[in-house]
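*Asks:* predicted model and sequence follow; I will ask about them next.
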Amino acid sequence: MEFRDLKLQYQKNKEALDEAILDVLTSGQYIGGKYVKDLEVQLAEYIGVKHCITCANGTDALSLVLMAWDIKEGDAVFVPDFTFFATGEVVSYNGATPVFVDVDERTFNLDPNKLLIAVERVKREGKLTPKVVIPVDLFGLPADYEAIGKVAKEHNLLVLEDGAQGFGGHINGQMACSFGNAATTSFFPAKPLGCYGDGGAIFTNNDQTADILRSLKTHGKGESKYDNVRIGVNSRLDAIQAAILQVKLKTFKEQELESVNRAFKLYNERLINVVETPYIPKGFYSSFAQYTIKLKSIDQRNALQKHLRLNDIPSMVYYNKPMHLQDAFKNLKYDDDDFVVTNNLCDTVLSLPMHPYLTENDIETVSNIIVNYLN
């Protein structure tokens, strides 16, 4: 059994994917051009925003937005403590200071109440200027943008949605990657919409921000390739990846998003009274980058993972170390007591196989092994 079966996904879509790749090879246009432009139009229409700017990867996408907003030394950027390293890494990379915030114990996403406490604390201390909050749509579930938006408005913060795992999710019909002042996503192969390499995208309704981003991602170019008006980077999505993503976006919309939610319901039916299963608030829809259960202790989690491995069932721990304890951030002084939820999650979460091509029999097999072991 595969944790996320990219090989089967390719076989199911082989003819269309092969044709798309060969079209690019035949065209000889490997950087930019029609394939990238067409994808950006399709992505913007799907998300419901004016601008989509593709780039080399999801980490660059976050960093480029911070660059476009001139986030720098002395600025505070608020980041969930329970997330992948890149969300905090880009803050330090741009010279600013990440301020980690604990998460909600049910959704695993940024806790708006704790965000408010963190912002007010930073203001009282007076060493940093609060500028941005980066909510993460963890495991496919959009963050609570209504509550986060209220805090952001009260304290004049820009909101940058990290939708690397959330593409395809929505809140009452509004798509993930359309919240805040700008949003980003990743097309890493294992993401809800993934290519066959690295890739990323930025979404915004702000014309000026979009223009700056298009310049920044191509060496700060101005009117032409050799007219450079600012210091930028080289971060472009390859044409082959753009062609692949057009094929996969069609399948994602027509089938895959519905299929992972079907798998979520099947898992829940079998596990809901055995372990703590994913919580989806009313009006929210997840794209299920991961199906993550919660056990009672680190010992129980580790023992179950070992038992699954012995039965050839893959599983993963996302994440086993909080952001505030990462060695790269050891210069930042944090009180471990401020991260009770994150510390507990790092010891108790376990992600099970999850992808659009899981069969009911697959889910039955995984669930029976868990139920029998824990009982």
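*Replies:* Received the coordinates, thanks. Residues are numbered from 1 along each chain as shown.
*Asks:* make it CA atoms for all contacts and neighbour counts henceforth
*Replies:* Fine.
*Asks:* where along the stretch 201-350 of the chain do the helices fall?
*Replies:* Taking DSSP state H, counting those that start in this stretch as the test, the helices found in the stretch 201-350 of the chain are 207-216, 239-251, 257-271, 298-310, 340-348.
*Asks:* hold the first one in mind and look at this next one:
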Amino acid sequence: MKVPLLDLKAQYRTIKDRILDVTHEIFESQYFILGPQVAALEKKIAGYCHVDHAVGVSSGTDALILSLMAAGIGPGDRVISTPYTFFATAGAIARVGATPVFVDIDPDSYNLSCDRLQEAVGAMTAHQLKTVKAIIPVHLYGQCADMDPILELAAAHGWVVIEDAAQAIGAEYKGRRAGSMGDYGCFSFFPSKNLGAFGDGGIVTASDPKVWEQLEIMRVHGASPKYYHRVVGGNFRLDALQAAIVAVKLEFLDGWTAGRQDNAARYRELFASAGLADRVGLPVERENRHIYNQFVIRVDTGRDDLKAYLGEQGIGTEVYYPVPLHLQACFSGLGHAAGDFPVSERAASQTLALPIYPELTGAQQAYVVEQIVAFFNR
């Protein structure tokens, strides 16, 4: 049996006619950049995320960069985030000339640890603390970070809060949607995301009208009106084609999310029945709406061997992420070494993502778990 990590073709078959209709409209209009399709999507995403405004951008990475630029973050500033996330989180900080300050993660949720955050802030000198201007909590794998302590600490120190919600559209923390709690919410429409485009795309959410205005200006090179530049921005525009496709898919998102949640529940039943509780750690649901962008298991030893074995049986898996950011060569100048963030390092060496997409069948899931049992019984 073949079980891919993600099957976008299966999803496309269910919405093909709708997609072809809207793309035909774009081709006929020849209106490809921004415009009414982007404005319509922005309104829909703002409503979905329970915020007042949204600004469509060219990618999830650019959503982070634009937010940092709009917040005035630059050289000499420090931005707190996690070393266990996709590279774009810290890469965006470096791109604007600021310095990433890493804080280790919670061992169960894989999100920023608020205990370690308090320790890190307490260990800073007065000068270091003064240069911290923002914090980027990451809602990893589809589950929100523990936001209340983060927001409280940010308010006490005057930090900007930028939610990296690239993997978490529709996730909730105490009834609040991802992207609605900080000053900025950054989302990705990369095709593999729960709400994916047919290429790159992203969006930034905000409730402050002044923040929204700044984002809109800065995504078009800082021009307002056209050709008149009060600030330097960038080319962060969202294509109308991608906006139209994402708008169609948004109508199906809650159903797809429910499918992912059902599949997560089925995995739990299958792993329990297989007696693997002492061999495989399953995702921990800390918050009330986990959307399962990924279903990540944990094995104490032999993760890479398990990945290779499952691949031989036709099962797609992925390691997110094999090298934590503090150990990436490009950040060697920060002076970190192995052992500095041990929880992130263990996660990098022990975790493995299994297929969780909504079209996944029960038979496919049973096969995945059967093969994991076979691996441990070898």
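*Replies:* The structure has been received and is ready for your questions. Just so we're clear, the structure is a prediction, and the values are computed from it rather than from any experiment.
*Asks:* and the TM-score between these chains?
*Replies:* Superposed pair, TM-score by TM-score structural alignment, normalised by the length of structure 1: 0.96. Supporting alignment: 370 aligned residues with a CA RMSD of 1.3 Å.
*Asks:* on that earlier part again, the helices of the stretch 201-350 of structure 1: which one's closest to residue 139 of structure 1?
*Replies:* With respect to residue 139 of structure 1, and counting by CA to CA, the nearest of those is helix 257-271 at 12.0 Å.
*Asks:* tabulate the helices of the stretch 201-350 of structure 1 in a markdown table, adding columns for distance to residue 190 of structure 1 and mean neighbour count.
*Replies:* Output for the helices of the stretch 201-350 of structure 1, formatted as a markdown table (distance: least, CA to CA, whole Å; neighbours: other CA atoms under 10 Å):
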| stretch | distance to residue 190 of structure 1 | mean neighbour count |
| --- | --- | --- |
| helix 207-216 | 26 | 19 |
| helix 239-251 | 13 | 22 |
| helix 257-271 | 13 | 18 |
| helix 298-310 | 20 | 16 |
| helix 340-348 | 21 | 21 |
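*Asks:* want to throw those into JSON lines with distance to residue 135 of structure 1?
*Replies:* JSON lines is the format used below for the helices of the stretch 201-350 of structure 1 (distance: least, CA to CA, whole Å):
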{"stretch": "helix 207-216", "distance to residue 135 of structure 1": "19"}
{"stretch": "helix 239-251", "distance to residue 135 of structure 1": "24"}
{"stretch": "helix 257-271", "distance to residue 135 of structure 1": "22"}
{"stretch": "helix 298-310", "distance to residue 135 of structure 1": "26"}
{"stretch": "helix 340-348", "distance to residue 135 of structure 1": "15"}
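*Asks:* quick one, which of those helices gets closest to residue 369 of structure 1.
*Replies:* When these are compared by CA to CA, helix 298-310 sits nearest residue 369 of structure 1, at 7.3 Å.
*Asks:* show me what the closest one is packed up against.
*Replies:* Helix 298-310 of structure 1 makes packing contacts with helix 340-348, strand 349-352, helix 360-374 when contacts are defined by 3 or more CA pairs under 8 Å, 6 or more residues apart in numbering; DSSP states H and E.
*Asks:* can you put these in a markdown table and add distance to residue 10 of structure 1?
*Replies:* Converted to a markdown table, these look like this (distance: least, CA to CA, whole Å):
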| stretch | distance to residue 10 of structure 1 |
| --- | --- |
| helix 340-348 | 33 |
| strand 349-352 | 21 |
| helix 360-374 | 19 |
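*Asks:* to residue 185 of structure 1, which of those lies closest?
*Replies:* Once those are compared by CA to CA, strand 349-352 is nearest, at 20.6 Å.
*Asks:* superpose on structure 2 and give me the mean offset of the closest one.
*Replies:* Here the mean offset of strand 349-352 of structure 1 against structure 2 after fitting is 0.4 Å, by mean CA distance after the TM-score superposition for structure 1.
*Asks:* which bit of structure 2 covers that strand?
*Replies:* The aligned range for strand 349-352 of structure 1 in structure 2 is 351-354, by TM-score structural alignment.
*Asks:* stretch 36-56 of structure 1 too?
*Replies:* So stretch 36-56 of structure 1 sits over residues 38-58 in structure 2, by TM-score structural alignment.
*Asks:* any idea how far the matching stretch is from the middle of the chain?
*Replies:* Here stretch 38-58 of structure 2 is found 17 Å from its chain centre; the criterion is CA atoms, centre = their mean, to the nearest Å.
*Asks:* quick one: contacts of that stretch?
*Replies:* For stretch 38-58 of structure 2, the external contacting residues (CA atoms under 8 Å, 6 or more residues apart in numbering) are 63, 169-170, 176-180, 200-209, 212, 215-216, 219, 236-240, 243-244, 246-247.
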